[in-house]
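Chemist: next input, structure requested:
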Amino acid sequence: MSTNSKWSQWFWGLFFLASAVVLIGSQMGWFTLHLTFWQIVFGLILSATFFQSIGEISAPGIVFSLAFLAILFAHPLGITRLVPWTILGAALLLSIGLSMILSPLQKRDRSHGLKVIVNGSTKIGDSTETIAASEDQLVKIHVRLGNAVRYVQLPDFRAAQIDMQMGDAKIYFDGSEIPAGEATIDLDAKMGELELFVPRDWRIDNQLQTFAAELTEKGTQADQLGPVVHLTGRMSMGELTVHYI
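Modeler: Next up is the predicted model:
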């Protein structure tokens, strides 16, 4: 398990534990500040977005999460004179300015995040590094904080792992073949939109676990029976579209 993955697990684990304590404590009167149930829920969500955005160096995520927190807790903060549109307008200007300042850091971070390992070749940005091909012909696609288009073209496609966090990705499998008659696409997707383009004769076996996510299929499948592709893993707070082409 990578260091980023371990950090993410620790962060979200502690965050949800702290959220449970805050939620219970607010109802039991442990805190002097009285907040409504929905203020607490949305406040926790926005706080998580803020810290996540810091880790991802996302200026819009940082600024707008703080802006919505300010709107949500305007009365306790004593800023009721500021109307929501004023706060959001200032957030927009701050977001644009910070995005320009942080752009070099974002590009450097994305160059490590937007990568694909296909048939033994690792591509990061515009560079290509050749590595030893895995014995199981595993395809690994990692998308983080950005848009990505990937083409998987393998004569013997068997398995793929797609890791997407806060991004949009289009992945084309129409150039691949499955001579074994069976393959697996495993997802770990959070907060984003993922589109899979597969041949019309592929049969998708949906075993995907979802939370606040939508799965749709577009296109017409071929009449003849083709290989079976098991769709496994999990997707939360996003949208998955399977195109048959």
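Chemist: hey, let's count contacts and neighbours off CA atoms from now on
Modeler: Noted.
Chemist: ok, now which ones touch the residue lying closest to R203 once chain neighbours are set aside?
Modeler: Excluding the flanking residues, the one nearest R203 by C-alpha to C-alpha, 6 or more residues apart in numbering is V228, at 4.8 Å. Listed by C-alpha atoms under 8 Å, 6 or more residues apart in numbering, the contact set of V228 reads 181-183, 202-205.
Chemist: now the second one, please; I'll put the structures next to each other:
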Amino acid sequence: MTKSKIRNIIRGLALIAFAVCLLLSRSNYFTEFPMVKMAVCIIMVVVFVEQLIERSFLGMSIPLGVMTCLFQSELGLGDIHFAIIMLAFVLIGAGLSMIFGKKSHHINIVRDGDSHTIDVSGKAEYWEDEGNFDLDNSLGSRTQYIKINDMKKGSIDNALGQLTVYFNGTTVDPNGAVLDIDNGMGSLSVYFPKEFRVSFNCDNGMGKINMHGECSQDMSQPLIKANVDNGMGTIDFYFE
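Modeler: Got it, this is the predicted structure:
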């Protein structure tokens, strides 16, 4: 089972638990329990665990801040404005990132005269080699320009952030390519050259997938098979 599939299962179970808590909040049998708060906490716990795996202190601080705001009174913080609480947790996360955050390490690989820079700091955000690439964005805003000769296989994974990807300057392997795209609850924009011929196999949950423009219909062009998995986010595909 792939990492993205496991992640989608966890998110799916969290959404089901969220829905159950919302239903129970309208029931007469659980009036003493803050079911809506518990529902939001379930989602925040999932976000926290994902950011813990990513080793993002700032990402972990945000769901902790949200949960603290939900239980202000119980924690004795009822007199503090929620904006102050969130700012405090963001500053704590930023401070921990500065203290314990690891600097990115890069290795430079030269093969057949082409130089590839690969990020090897724990988990690479972007990696490419010999027509393959892997792009992973968990939280925050990011723009990535992909320029690969004879692209064979690629993976784009956007969890909760805002990601924009440009394929200008990329060429496709004559035998075609496979592109796996996974968008959780974030916003993803992908810009293809209009000369690209792309077929889409989309699995859309509660989100939205938008197409802007049309791909090439020239059958002599190599085909890109795009496998798209969208959860609750928004994906926009552009052909320009």
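Chemist: tm score of chain vs chain?
Modeler: Once the chains are laid over each other, their TM-score by TM-score structural alignment, normalised by the length of the second structure reads 0.68; 219 aligned residues with a C-alpha RMSD of 4.0 Å.
Chemist: please pick the buried ones from the contacts of V228 of the first structure.
Modeler: 182-183, 202-204 (16 or more other C-alpha atoms under 10 Å).
Chemist: assign whatever residue of the second structure lines up with H112 of the first structure to helix, strand or coil.
Modeler: For H112 of the first structure, the aligned position in the second structure is occupied by K123, per TM-score structural alignment. Recorded secondary structure, K123 of the second structure: coil (DSSP: H, G, I helix; E, B strand; the rest coil).
Chemist: neighbours of K123 of the second structure, how many?
Modeler: Counted with other C-alpha atoms under 10 Å, residues neighbouring K123 of the second structure total 13.
Chemist: quick check: closest non-adjacent residue to it.
Modeler: Of all residues beyond its chain neighbours, the one nearest K123 of the second structure is E54 (7.6 Å), with distances taken as C-alpha to C-alpha, 6+ apart.
Chemist: ok, longest strand in the first structure?
Modeler: When the first structure is parsed with DSSP state E, its longest strand is strand 228-244.
Chemist: list the buried residues for that strand?
Modeler: For strand 228-244 of the first structure, the neighbour count (16+ other C-alpha under 10 Å) marks 228-236, 238-244 as buried.
Chemist: what are the boundaries of the helices in the first structure?
Modeler: Per DSSP state H, the first structure carries helices over the ranges 3-28, 37-56, 59-72, 74-77, 84-113.
Chemist: save these as CSV, and put in distance to V139 of the first structure too.
Modeler: Rendered in CSV, the data for the helices of the first structure read as follows (distance: least, C-alpha to C-alpha, whole Å):
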stretch, distance to V139 of the first structure
helix 3-28, 19
helix 37-56, 25
helix 59-72, 30
helix 74-77, 48
helix 84-113, 16
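Chemist: and among those, the most buried is which?
Modeler: helix 59-72 (a mean of 20; mean count of other C-alpha atoms under 10 Å).
Chemist: any figure for the gap between I92 of the second structure and E130 of the second structure?
Modeler: Computed with C-alpha to C-alpha, to the nearest Å, the distance linking I92 of the second structure and E130 of the second structure is 41 Å.
Chemist: same deal with L24 of the second structure?
Modeler: Counting by C-alpha to C-alpha, the gap between L24 of the second structure and E130 of the second structure amounts to 53 Å.
Chemist: then L179 of the second structure?
Modeler: From L179 of the second structure across to E130 of the second structure, the span is 15 Å (C-alpha to C-alpha).
Chemist: have a look at those two and say which one is more surrounded.
Modeler: Neighbour tally, L179 of the second structure and E130, criterion other C-alpha under 10 Å: the higher count belongs to L179, 22 against 14.
Chemist: list the contacts of that one.
Modeler: 153-156, 224-227.
Chemist: coming back round to it: and the residue nearest to K123 of the second structure? What does it align with in the first structure?
Modeler: If you follow E54 of the second structure across to the first structure using TM-score structural alignment, you land on E56.
Chemist: can I assume that match is in contact with G146?
Modeler: No: between E56 of the first structure and G146 there is no contact under C-alpha atoms under 8 Å: 10.9 Å.
Chemist: ok, back up a step: among the contacts of V228 of the first structure, which are in strands?
Modeler: 182-183, 203-205.
Chemist: want to try TSV for these, with distance to Q153 of the first structure as columns?
Modeler: What follows is those, written out as TSV (distance: C-alpha to C-alpha, whole Å):
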residue	distance to Q153 of the first structure
E182	16
A183	14
R203	18
I204	18
D205	21
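Chemist: and of the residues you listed, the nearest to E217 of the first structure?
Modeler: Closest approach between those and E217 of the first structure, by C-alpha to C-alpha: I204, at 9.9 Å.
Chemist: tell me the contacts of the closest one?
Modeler: For I204 of the first structure, the contact set (C-alpha under 8 Å, 6+ apart) comprises 228-231.
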